[in-house]
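Q: No sequence on hand, only this structure:
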């Protein structure tokens, strides 16, 4: 009960800091029955200094991955992209020539997610990267409920092999769940694969619409 009261208090404080009331819907109770799975591609792994290069997301509803409703945006960056990060996400400077500025990209993302619960793989990092842009623009941090797939996977595995060494790498979880690897690790593909993992771990029927592997 104390934990719930503390969360409500934090939420109210966060809401009071919102600079743009047209985004007050972010704090509404979600009634869509949908979840949003999202991923970011970045210049590095330090939210304090690194930048978002792209955001990808997909919705889940009624045990279906709605790939007809994916979200993808490329974001202009202010720093050079290292060759090491290009090897990981494949985003080159020429891919960002028509990218949106960070304010417009984040506004579009917030409109896409609304107040829906968010799902991700190591979601804390992606949320930290989003909040890096959201807080200066809107005064708040993302208020959405968060669901971490690696935590669900760990809890299921540790129940079977207590004190075991659980491999939480993305490709390992994907393989262990007998799910197809969609290849290129871009933000949208990673979001769709994470959605598949979530549905498999929560013992839901996976129905991927309009997706070819």
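A: Okay, I see it. Quantities reported herein were computed from a predicted structural model and do not represent experimental measurements.
Q: From now on I want contacts and neighbour counts done on CA atoms only, so please keep to that.
A: OK.
Q: measure the residue nearest the centre of the chain to residue 175 for me?
A: In the chain, the residue lying closest to the centroid (CA atoms, centre = their mean) is residue 38, at 2.7 Å. With distances taken as CA to CA, to the nearest Å, residue 38 is found 20 Å from residue 175.
Q: for comparison:
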């Protein structure tokens, strides 16, 4: 199942507002987004190809910060095809702050040698087409990717990726706690972490975790990504009711 009329309507709306905002839709990008959006989980079986991505940003404010790099890997039925990942640093004019640099490790020189943001986003959408999208802490990356697409392409792109940070406690509740991040889950399953806060390395680590989660989901009788999505939603509602 792919995006329908509502995606086209939103892009039409943003195009109509471009004269006021100064943000003009990129027609090539618009065509790409309409023709090759991510697969909606729905009743897609667990062996459907998935893509795990990660963004490095200037900070954690989804209103004022911006995307610096994009990393992604794919999981096929036979596993993760090493050497076929995606990684781009964006060439953007931004003054990196010392505190954020300590986290993502990118420098002004790295940005200057990076890829044109428009091309980087187009390449990412091409890489990710025909896959279900997942990311650890999906809401943050969803908003930041949406901001980047609007800023650099003039389009509203809102893929709604599944959240690995919600799937993990659903399937392994015995290892869950209130502030369980990616490092926690990597430690639980003794997964190696080569370089934290590098977009590609984080995407690969999250993908390795996801492979364990997919196996666990199959053991527990889940047959589709839609079933997992529904179960995660019910779990969130229960946690809110219990105040946990």
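A: Sure, I can see it. Quantities reported herein were computed from a predicted structural model and do not represent experimental measurements.
Q: Can you tell me what sits against the longest helix belonging to structure 2?
A: Counting residues, the longest helix found in structure 2 (DSSP state H) is helix 199-219. Contact partners of helix 199-219 of structure 2, identified using CA atoms under 8 Å, 6 or more residues apart in numbering, comprise 46, 52-56, 69-75, 79-80, 85-87, 135-136, 164, 167-168, 171, 182, 185-186, 189, 191-196, 223.
Q: Repeat that for stretch 188-198 of structure 2.
A: 56, 71, 103, 104, 105, 175, 186, 201, 202, 205, 208, 209.
Q: hmm, back to that, generate a PyMOL selection restricted to the buried subset of the contacts of helix 199-219 of structure 2.
A: With 16 or more other CA atoms under 10 Å as the criterion, this PyMOL line picks the buried residues out of the contacts of helix 199-219 of structure 2:
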select buried, resi 46+52+53+54+55+56+69+70+71+72+73+74+75+80+85+86+87+135+136+164+167+168+171+182+185+186+196+223
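Q: Please flag which of the contacts of helix 199-219 of structure 2 sit within strands.
A: Of the contacts of helix 199-219 of structure 2, the ones assigned to strands by DSSP state E are 52-56, 69-75, 86-87, 135.
Q: mind listing the helices in structure 1 by residue range?
A: 2-16, 83-89, 102-113, 123-138, 149-160, 170-176, 187-201.
Q: Now do the aligned partner of residue 119 of structure 2 in structure 1: how many residues are near it, please.
A: Under the alignment (TM-score structural alignment), residue 119 of structure 2 maps onto residue 104 of structure 1. Other residues near residue 104 of structure 1 number 12, with proximity taken as other CA atoms under 10 Å.
Q: separation between residue 104 of structure 1 and residue 112 of structure 1?
A: For residue 104 of structure 1, the distance to residue 112 of structure 1 - CA to CA - is 12 Å.
Q: ditto for residue 80 of structure 1
A: 28 Å.
Q: Of those two, give the one with the bigger neighbour count.
A: residue 112 (17 against 9).
Q: most neighbours per residue, which of the helices of structure 1?
A: Ranked by average neighbour count under the criterion mean count of other CA atoms under 10 Å, the helices of structure 1 are headed by helix 187-201 at a mean of 24.
Q: Tell me the counterpart residues of that helix in structure 2, please.
A: Using TM-score structural alignment, helix 187-201 of structure 1 pairs with 199-213 in structure 2.
Q: what's the distance between that stretch and the middle of its chain?
A: 12 Å (CA atoms, centre = their mean, to the nearest Å).
Q: and what of stretch 25-41 of structure 1?
A: With CA atoms, centre = their mean, you get 10 Å for stretch 25-41 of structure 1.
Q: Just the buried residues of that stretch, please?
A: 26, 27, 30, 34, 35, 36, 37, 38, 39, 40, 41.
Q: these two touch, right, the fourth one and residue 59?
A: Right, residue 34 of structure 1. Yes: using CA atoms under 8 Å, residue 34 of structure 1 is in contact with residue 59, at 6.5 Å.
Q: residues touching the aligned residue in structure 2 for residue 62 of structure 1, list them.
A: Under the alignment (TM-score structural alignment), residue 62 of structure 1 pairs with residue 77 in structure 2. Listed by CA under 8 Å, 6+ apart, the contact partners of residue 77 of structure 2 are 47, 48, 49.
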